[in-house]
Each structure stands twice: as C-alpha cells, then as structure tokens.
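Q: This is the structure alone, sequence omitted:
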C-alpha cells in the first residue's frame, strides 16, 4: 500500500509533484518505477475526469519526512532524563 502525503501544484498548474510514502521503504525503487510508468495513464485519467484547460505533468517523489520524524522520535526516546535536575 502507498500513502499520498502531499501534492504541490505549480502556480501555472503545469506541474504536479506528488509526494508518497510506503510502509516498507525497501520497496521504494519498485514503487518509483511503477509510478513513473503509470504517470501518463494517471494524467490521462485526470484529464478525462476534470475540467482543467491543461492537465499538469505529474511527477512522483518519495517523501522521507515521516522517516526523518521517526528517527528523531527514536533519538528522543533514547535520551535519558534525570528527574532530579
């Protein structure tokens, strides 16, 4: 499964950058290739389902912000606090 975390649309609506994350980061390369292959189909479907004058080019990018947040939380959990200080 995949989670779309954010979509950035350029001001002129010509480009859409879609950020995604995966529960299993080891599948990122495989997912990236599949998304790249599917981008044209997704763009065609978007075009047929919306009334936009121009359909944006679609670009997918793995979102590592959740990975970074989890690493930070893990580091914070590892910090021992002294309640006497």
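A: Noted; the coordinates are in hand. Remember, it's a predicted structure, so these values are computed and weren't measured experimentally. Numbers count the residues shown, from 1 in each chain.

Q: alpha carbons only for contacts and neighbour counts from here, please
A: OK.

Q: Let me know the helix or strand that residue 20 is in.
A: Per DSSP states H and E, residue 20 falls inside strand 15-21.

Q: list the helices and strands the helix or strand hosting residue 66 packs on?
A: In this structure, residue 66 sits in helix 65-78 according to DSSP H and E. Helices and strands touching helix 65-78, by 3 or more Cα pairs under 8 Å, 6 or more residues apart in numbering; DSSP states H and E: there are none.

Q: Now it: buried residues?
A: Counting neighbours by 16 or more other Cα atoms under 10 Å, one finds that helix 65-78 has no buried residues.

Q: before we move on, back to that, any idea which helix or strand comes after the strand holding residue 20?
A: helix 28-49.

Q: Distance from that next one to the middle of the chain?
A: 13 Å (Cα atoms, centre = their mean, to the nearest Å).

Q: picking up where we left off before, what angle sits between the helix holding residue 66 and strand 15-21?
A: For helix 65-78 against strand 15-21, the angle by axes from the mean of the first three to the mean of the last three Cα atoms, to 10 degrees is 40 degrees.

Q: Got another one to weigh against that:
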C-alpha cells in the first residue's frame, strides 16, 4: 500500500515540476528541459528528479546549475501545489536514457547498412 502512495506522489510531483520549470522559471540558462521521472524515497523526504536536456554538454551543465540554483523556489512551489506534510528535498539528475537509445539506434542502422 505504501509503494502505491509513493508512486502516486512521485507522479504528482513530476507533473507539477514540469509545469513549474516550463512556465514559472525564467532563467535563460535553462534550455529545453523535460522531466522524465521522479524517484521518491519510501518516507517521501527525498525526490530524485531525472531531466532530459537537449543541447551540448556545457548547455546541460548550465541547465542543471540553473535548476539547482532555483531549487528553493521550485520546492516552495511544489509545497504550495501538492498537499504534503513535508515537502521533499529535490535532487536533479540528467537522464541519459535518450542519449543511450540514440546511440543504439545509430549502431543498428550502421549494422543494417553494412549488410
């Protein structure tokens, strides 16, 4: 039962974070950022947020730095929008799954072209 609540809270936070990052934060260092997943700890005190960022590695680093700088504002907005007793600590991490899938696709195309 607790895992279901953790999952539901994670999905709600993911939805709210997406809206906050897209609409509320006006930092020009934040490029095209998509929230791909949120992993919540069992006690709902920690939220690991995976984001996909388009651009070069330096642009990704700048976007993560800008998100870390805005973490206090983001956390307060999440607290205002999601009714929880304690607002979780938010930790941003780059999601490399899209880069990995692109690499696999390129490799498969190379193998197919060789045949």
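A: That came through fine. Predicted, not measured: the structure shown is a model, and the values here were computed from it.

Q: care to give me the TM-score?
A: Once superposed, chain against chain, the TM-score is 0.89 (TM-score structural alignment, normalised by the length of structure 1); 82 aligned residues with a Cα RMSD of 1.3 Å.

Q: coming back round to it: and the strand holding residue 20 of structure 1, which stretch of structure 2?
A: The aligned range for strand 15-21 of structure 1 in structure 2 is 46-52, by TM-score structural alignment.

Q: before we move on, what about stretch 67-76 of structure 1?
A: By TM-score structural alignment, stretch 67-76 of structure 1 lines up with residues 99-108 in structure 2.

Q: ok so, going back, and for the match of strand 15-21 of structure 1, what are the contacting residues?
A: 10, 14, 33-41, 88-96, 98 (Cα atoms under 8 Å, 6 or more residues apart in numbering).

Q: so of those, which ones are in strands?
A: 33-40, 89-94 (DSSP state E).

Q: Can you point out the buried residues in the strand holding residue 20 of structure 1?
A: 16, 17, 18, 19, 20, 21.

Q: for these, which one is nearest residue 49 of structure 1?
A: residue 16 (16.0 Å; Cα to Cα).

Q: which residue packs closest to that closest one, ignoring adjacent ones?
A: residue 9 (4.5 Å; Cα to Cα, 6 or more residues apart in numbering).

Q: Just the buried ones out of the ones in strands among the contacts of stretch 46-52 of structure 2, please.
A: Buried, going by 16+ other Cα under 10 Å: 33, 34, 35, 36, 37, 38, 39, 40, 90, 92, 93, 94, out of these.

Q: Make a markdown table out of the residues you listed and add distance to residue 63 of structure 2.
A: Putting those into a markdown table (distance: Cα to Cα, whole Å) gives the following:
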| residue | distance to residue 63 of structure 2 |
| --- | --- |
| 33 | 8 |
| 34 | 11 |
| 35 | 13 |
| 36 | 15 |
| 37 | 17 |
| 38 | 18 |
| 39 | 20 |
| 40 | 22 |
| 90 | 15 |
| 92 | 10 |
| 93 | 11 |
| 94 | 10 |
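
Q: roughly how far apart are residue 94 of structure 2 and residue 101 of structure 2?
A: 15 Å (Cα to Cα, to the nearest Å).
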